[in-house]
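**Student:** With the input below, show me the fold.
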Amino acid sequence: MARWIESWLPGSPAGNGDVPGHPGEQFGLPATGHYSVAGVGRRIGGICIDWLLAYLLVVLVAGTEAIGTPELSWWVLGAWYAVTVLMVAVLGASPGHLALGMRVARTDMARHVGVPRALLRTAMIAVVIPVIFIDADGRGWQDRASTTIVVRVLRA
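**Tutor:** Next comes the predicted model:
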């Protein structure tokens, strides 16, 4: 049986309570290989790469004297947010996703994530709390609210 909170989240399978055979099965995704659901470890690695990239960008622009200042963390957060939203909206993947063979896909399998979904999804990741609540499909609240899922992509 679905929990009460799932009933208001877009894209939630509220109602039947059936557990899928593998993550992403309800969206027609395979269990392994290309377009299978990306694992939590890979996703954490991707966000770490994104965060380090944002940190490097801020230090390159502001200089090394910015290290240790109270404003640095806000500038890093802003750079991470801007880079992530832009890349996910346009390419469907952040730099960390690209480096680790992942992309953000819409659950209706439309071609582009788009700016509104990327803005919402990234803002919810910045809050961190929605990220730690993952469902059987490996989707956090940020993915459920933006009707997206992070999948693996294999390079040719």
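**Student:** okay, CA-based contacts and neighbour counts for the rest of this
**Tutor:** OK.
**Student:** so is the residue sitting furthest away from the middle of the chain in a helix, a strand, or just coil?
**Tutor:** Most distant residue from the mean C-alpha position of the chain: E65, 31.7 Å away (Cα atoms, centre = their mean). What DSSP: H, G, I helix; E, B strand; the rest coil gives for E65 is helix.
**Student:** now it: how far from V40?
**Tutor:** E65 sits 35 Å away from V40, going by Cα to Cα, to the nearest Å.
**Student:** Kindly report the same for Y55.
**Tutor:** 23 Å.
**Student:** Looking at those two now, which is surrounded by more residues?
**Tutor:** Y55 (19 against 13; other Cα atoms under 10 Å).
**Student:** gap between the nearest residue to that one once chain neighbours are set aside and T69?
**Tutor:** In space, and not counting its chain neighbours, Y55 is closest to V76: 5.3 Å by Cα to Cα, 6 or more residues apart in numbering. Distance of V76 to T69, given as Cα to Cα: 12 Å.
**Student:** quick one on the thing from earlier: the residue nearest to Y55 reaches A62, doesn't it?
**Tutor:** No. Contact criterion Cα atoms under 8 Å: V76 and A62 do not qualify, at 10.8 Å.
**Student:** Same drill for these two, tell me which one is more crowded.
**Tutor:** V76 (20 against 13).
**Student:** and the more buried one, what element?
**Tutor:** Taking DSSP states H and E as the definition, V76 sits inside helix 72-91.
**Student:** before we go on, could you also do this sequence so I can check it against the first one:
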Amino acid sequence: MDNRDAMGSWLSGPREALENAGADLGYRGEQLGLPEHGPGSIARPGRRIGALFVDWALCMLIAYGLVTRGYSQATGNWALLIFFVLGVLTVGTVGFTPGKRLFGLRVVSQSGGRPGTGRVVLRTFLLCLAVPALIWDRDGRGLHDRLAKSVEVRV
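**Tutor:** As a prediction, this is how the structure comes out:
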């Protein structure tokens, strides 16, 4: 292995390095019984980040306009609280937030159907902490989804 191969494996991530070494990891969501492409498949990171950005911007706008009536140091804290309430209410009832709906995503239970209220609260709380959402498994699910036994899929 020369330096370019080592650098390429570092840049492309451990999954590609394992696949180049001959490991068959399958496609994302295969272990969960989900399709590889189309509706019901695991949501890709770009869509998930886009949905998160839309939801956060909406919460900042609500905090800026309705709660703090202008920008202050408390605006971000209020936005985080609004983000938590928005996530629990919308994912717990219809399975998606406004951002997820815009990007064609839905949160479902790992066993299918809507996740329970306790799991939605846990998932949203861990998402607000940010770090669990940055740790992904081989299926592309964040630690917050794994612990809440939920999956973010395309609709």
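**Student:** how about the helices in the second structure?
**Tutor:** Using DSSP state H, the helices of the second structure run over residues 3-12, 14-20, 45-62, 74-93, 98-102, 117-129, 131-134, 143-147.
**Student:** JSON lines for these, including distance to Q110 of the second structure?
**Tutor:** Formatted as JSON lines, these follow (distance: least, Cα to Cα, whole Å):
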{"stretch": "helix 3-12", "distance to Q110 of the second structure": "28"}
{"stretch": "helix 14-20", "distance to Q110 of the second structure": "22"}
{"stretch": "helix 45-62", "distance to Q110 of the second structure": "17"}
{"stretch": "helix 74-93", "distance to Q110 of the second structure": "14"}
{"stretch": "helix 98-102", "distance to Q110 of the second structure": "18"}
{"stretch": "helix 117-129", "distance to Q110 of the second structure": "11"}
{"stretch": "helix 131-134", "distance to Q110 of the second structure": "17"}
{"stretch": "helix 143-147", "distance to Q110 of the second structure": "9"}
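**Student:** measure the most centrally placed residue in the second structure to G104 of the second structure for me?
**Tutor:** Note on the second structure: the residue nearest the mean C-alpha position is R48, at 5.2 Å, using Cα atoms, centre = their mean. R48 of the second structure is 10 Å from G104 of the second structure, where distance means Cα to Cα.
**Student:** Quickly list what's touching both of those two.
**Tutor:** Common contact partners of R48 of the second structure and G104 (Cα atoms under 8 Å, 6 or more residues apart in numbering): none.
**Student:** Next up, the contacts around the aligned residue in the second structure for T147 of the first structure.
**Tutor:** When the second structure is aligned by TM-score structural alignment, the residue opposite T147 of the first structure is K149. By Cα under 8 Å, 6+ apart, the contact list for K149 of the second structure reads 109-110, 119.
**Student:** ok, now V121 of the second structure?
**Tutor:** Applying Cα under 8 Å, 6+ apart, the residues near V121 of the second structure are V88.
**Student:** To which residue of the first structure is it aligned?
**Tutor:** With TM-score structural alignment as the criterion, V121 of the second structure pairs with L119.
**Student:** just D55 of the second structure next, same as before
**Tutor:** So, by TM-score structural alignment, D55 of the second structure is matched to D50.
**Student:** okay, now that match: neighbour count?
**Tutor:** D50 of the first structure has 22 neighbouring residues, counting by other Cα under 10 Å.
**Student:** if I read this right, it contacts S94, doesn't it?
**Tutor:** Yes. Contact criterion Cα under 8 Å: D50 of the first structure and S94 qualify, at 7.1 Å.
**Student:** Between these two, which contacts overlap?
**Tutor:** Contacts common to D50 of the first structure and S94, judged by Cα under 8 Å, 6+ apart, are T84.
**Student:** Measure how buried G116 of the second structure is and give me the count.
**Tutor:** Around G116 of the second structure there are 16 residues (other Cα under 10 Å).
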